[in-house]
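*Asks:* here are the coordinates; sequence isn't available:
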């Protein structure tokens, strides 16, 4: 199932509907246009716009805050009813005063579970009335008759051997020497097993002191290397992405637009517009791109994707690089001041400025606010991905090129 819609996409849709509402005969009509440009459902966009009107006081109805409060009260009411039902059935052995024996407690939890009550709810009620019991205790009791896994037994033996080295010279060993030491003790262990268990125990071998450095690079002196080396081709989707952002002049000031492009078909998989150049400007399109890939059934596999960009401070920021690391995406940074190191993205941004900003095809009149830029960009991205012909992929749109790739992978074998 697709992930939840990114809040930035929802806010963008609401702004676009509000800005261009007067250009269409009804709210449904403008919602349909915005939904097609952003790749969302028409009814979803319409409901968002209606709820925004209610929250602003322009339409009668239940506000989001009131709806959340009602939902919270219903959940509390449901929990209280469940607690009362559990307490009523537990009154037989709770009235005795002394703590019931463990088999009786576990049997009662088992009965409540059979009636559809959660184990955590039953344990919470019992604990609140003087019979303290944890859900993990119940689950451990249920597993008591199951055989112990062989890995659990072997891990316990290795942990005992590791703890036996604490305070001894062997406790100074690192992973490799500790593995050799345990093997000499008669334990058949692997390097990876010793590494895992030592890490769990917080054990580390002694390290030599580091050499004092007298020259410290600047704060921006360390960044990811260039993993693409000006090769912006890819053999499959979701293996190489390029990212960059540009600016658009509006009456209200500069608007910055960031893009993320898949090199395989040059498809724009994520974009975001903002009035500031903070890290969120470049981080949001990455999140949107991952959400968009996931909802189309082609999620990003950790360790298979490289995301390339220039050496801008937003792309070298700690927050951005940490997000890539958490998602299993390898960062790639080009050299400073070299447009060729991110040539594909520079070319696409040039086409964006020429086709979407310098013309009135996607937006009539001057760009006054952020919403005007978003409206034009949404239309251009939709056209770029689904209808614009690209000579580099055989004069077909990027979406069609990707569709052909996945269709070839899913082709049924011919009978022999």
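*Replies:* Arrived safely, thanks for sending. Just so you know, these numbers come straight off a predicted model, no measurement behind them.
*Asks:* from here on, contacts and neighbour counts on C-alpha atoms
*Replies:* Noted.
*Asks:* mind listing what's buried in the helix or strand where residue 120 lies?
*Replies:* In this assignment (DSSP states H and E), residue 120 forms part of helix 119-128. For helix 119-128, burial by neighbour count (16 or more other Cα atoms under 10 Å) applies to 119, 120, 121, 122, 123, 124, 125, 126.
*Asks:* now stretch 385-399
*Replies:* Neighbour-count burial for stretch 385-399, counted by 16+ other Cα under 10 Å, picks out 385, 388, 389, 390, 396, 397, 398, 399.
*Asks:* which non-adjacent residue is nearest the fifth one?
*Replies:* In other words, residue 396. Leaving aside its sequence neighbours, residue 396 sits nearest to residue 389 (Cα to Cα, 6 or more residues apart in numbering; 4.6 Å).
*Asks:* what sits against the one you found?
*Replies:* By Cα atoms under 8 Å, 6 or more residues apart in numbering, residue 389 lies in contact with 395, 396, 397, 398.
*Asks:* second one coming, line it up with the first:
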């Protein structure tokens, strides 16, 4: 999004996104986010200074001493070469399994050559955690043997019931034959060894209507167009699957003229604060939302008094679709489907919360600044808005 003043959270996320993509340049990340390249470069430089690693060689104790400076540079080159060698060797350990355990194992296998302290510094683990992991080796070996024995019993029960039983029923079967086992342990062993029961895919419900709440009339009537920016918006909530069972939730505010994502917010909850944060973000982007229409479904967040008060304060008129009709909010539903399809790319879930947030952060900004939209003549939303300001009649007819 194009802003004159960037909040500290945006700067931190932009720097984190750049650091999470080793192959990307500052120019590429800046273009993705729609910000000036030198602006991002200055944020990265400031972050380096805060970390105490500005990138330059350490100042020589004897000012002006070329020999000392050269010696410091040579030491730094040797350190970097050693770090590169360590990381190359470590890469083979991270192909699968528990990432932290893999790091500990790498340290254990190479500590004689590089030392525990140096290895922990390079691959980012705590020495105390490594020593604790090493001291528990015997207990882990015993647990591993017990898990191997248990998974044999689990697979026998699983096969006996045509692969339909999950952890609760398998636990009951094992207990009936005299094996005192905990259901959580059965579930853990099944996940570890890839044993799955037959189950229906759970549908995550993000629209929960409140029957007692006041409803706004439908001011859109399935007409998802607008003659100019900042006139009509649609809002919705979708979920981001994280790990095996976790979720984050994304609330969006989409301009119907340019399909620009004017505001959004991500949280680990679906409380009303989430949709209010998205509305406030849109207000910051546009400067003012006075007179605009905000069209949503009948979710409890949007029918709440707090959201109605936020709309009133922003000068926004509320509009709501029919209960249970996704077609009445089709523009928002379509955006959500595109977002999840292009970020997950066939996966069931993001690996962890950090990956989900950074992936969403990058995609949502690229959506506005880079991603071509078929409805906009294969232009990005921000490019379309700029072009309609220069030639409104021609482009409005083409849309």
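*Replies:* That came through fine. On a predicted model such as this, the values are computed, not experimentally measured, just so you know.
*Asks:* returning to what we had before: and which of the contacts of residue 389 of the first structure is nearest to residue 230 of the first structure?
*Replies:* residue 398 (20.6 Å; Cα to Cα).
*Asks:* To which residue of the second structure is the closest one aligned?
*Replies:* In the second structure, the residue matched to residue 398 of the first structure (TM-score structural alignment) is residue 381.
*Asks:* gap between its match and residue 33 of the second structure?
*Replies:* Using Cα to Cα, to the nearest Å, residue 381 of the second structure is found at 13 Å from residue 33 of the second structure.
*Asks:* returning to that earlier point: okay, the buried residues of stretch 385-399 of the first structure in JSON lines with secondary structure and distance to residue 110 of the first structure next?
*Replies:* Listed next are these as JSON lines, based on DSSP: H, G, I helix; E, B strand; the rest coil; distance: Cα to Cα, whole Å:
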{"residue": "385", "secondary structure": "helix", "distance to residue 110 of the first structure": "55"}
{"residue": "388", "secondary structure": "coil", "distance to residue 110 of the first structure": "61"}
{"residue": "389", "secondary structure": "coil", "distance to residue 110 of the first structure": "63"}
{"residue": "390", "secondary structure": "strand", "distance to residue 110 of the first structure": "63"}
{"residue": "396", "secondary structure": "strand", "distance to residue 110 of the first structure": "61"}
{"residue": "397", "secondary structure": "coil", "distance to residue 110 of the first structure": "58"}
{"residue": "398", "secondary structure": "helix", "distance to residue 110 of the first structure": "56"}
{"residue": "399", "secondary structure": "helix", "distance to residue 110 of the first structure": "53"}
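*Asks:* thinking again about what came up before, against the second structure, where does the helix or strand just after the helix holding residue 120 of the first structure fall?
*Replies:* Next along the chain after helix 119-128 of the first structure, taking DSSP H and E as the criterion, comes helix 135-142. On the second structure, no counterpart of helix 135-142 of the first structure exists by TM-score structural alignment.
*Asks:* List the buried residues in the following helix or strand past helix 135-142 of the first structure.
*Replies:* Next helix or strand after helix 135-142 of the first structure toward the C-terminus (DSSP H and E): helix 150-164. Using 16+ other Cα under 10 Å as the test for burial, helix 150-164 of the first structure gives 155, 158, 159, 162.
*Asks:* Quick check: residue 333 of the second structure is in a strand.
*Replies:* No. Going by DSSP: H, G, I helix; E, B strand; the rest coil, the assignment for residue 333 of the second structure is helix, not a strand.
*Asks:* what number of residues lie near residue 99 of the second structure?
*Replies:* Per other Cα atoms under 10 Å, the neighbour tally for residue 99 of the second structure reads 12.
*Asks:* What is the corresponding segment of the second structure for the lengthiest helix in the first structure?
*Replies:* When the first structure is parsed with DSSP state H, its longest helix is helix 64-94. For helix 64-94 of the first structure, there is no aligned range in the second structure, judged by TM-score structural alignment.
*Asks:* other SSEs contacting the helix or strand following that helix?
*Replies:* Sequence-wise, the next helix or strand downstream of helix 64-94 of the first structure (DSSP H and E) is helix 102-114. Contacts defined by 3 or more Cα pairs under 8 Å, 6 or more residues apart in numbering; DSSP states H and E place helix 102-114 of the first structure against helix 119-128, helix 135-142.
*Asks:* Residue 291 of the second structure: which element?
*Replies:* Counting by DSSP H and E, residue 291 of the second structure is part of no helix or strand.
*Asks:* Can you tell me how far it is from residue 232 of the second structure?
*Replies:* Using Cα to Cα, residue 291 of the second structure is found at 9 Å from residue 232 of the second structure.
*Asks:* Give me the more crowded residue out of those two.
*Replies:* Comparing residue 291 of the second structure with residue 232 by other Cα under 10 Å, the one with more neighbours is residue 232, at 26 against 13.
*Asks:* Who are the contact partners of the aligned partner of the more buried one in the first structure?
*Replies:* Alignment note (TM-score structural alignment): residue 232 of the second structure maps to residue 240 of the first structure. Counting by Cα under 8 Å, 6+ apart, residue 240 of the first structure makes contact with 232, 233, 234, 262, 263, 264, 305, 306, 307, 308.
*Asks:* What is the nearest of those residues to residue 254 of the first structure?
*Replies:* Distances from residue 254 of the first structure to those, taken as Cα to Cα, are shortest for residue 308 (24.7 Å).
*Asks:* hang on, residue 373 of the second structure packs against residue 380?
*Replies:* Yes. Between residue 373 of the second structure and residue 380 there is a contact under Cα atoms under 8 Å: 5.8 Å.
*Asks:* May I see the buried residues of the lengthiest helix in the second structure?
*Replies:* In the second structure, taking DSSP H as the definition, the longest helix is helix 66-91. Of the residues in helix 66-91 of the second structure, 69, 72, 83, 86, 90 count as buried by neighbour count, 16+ other Cα under 10 Å.
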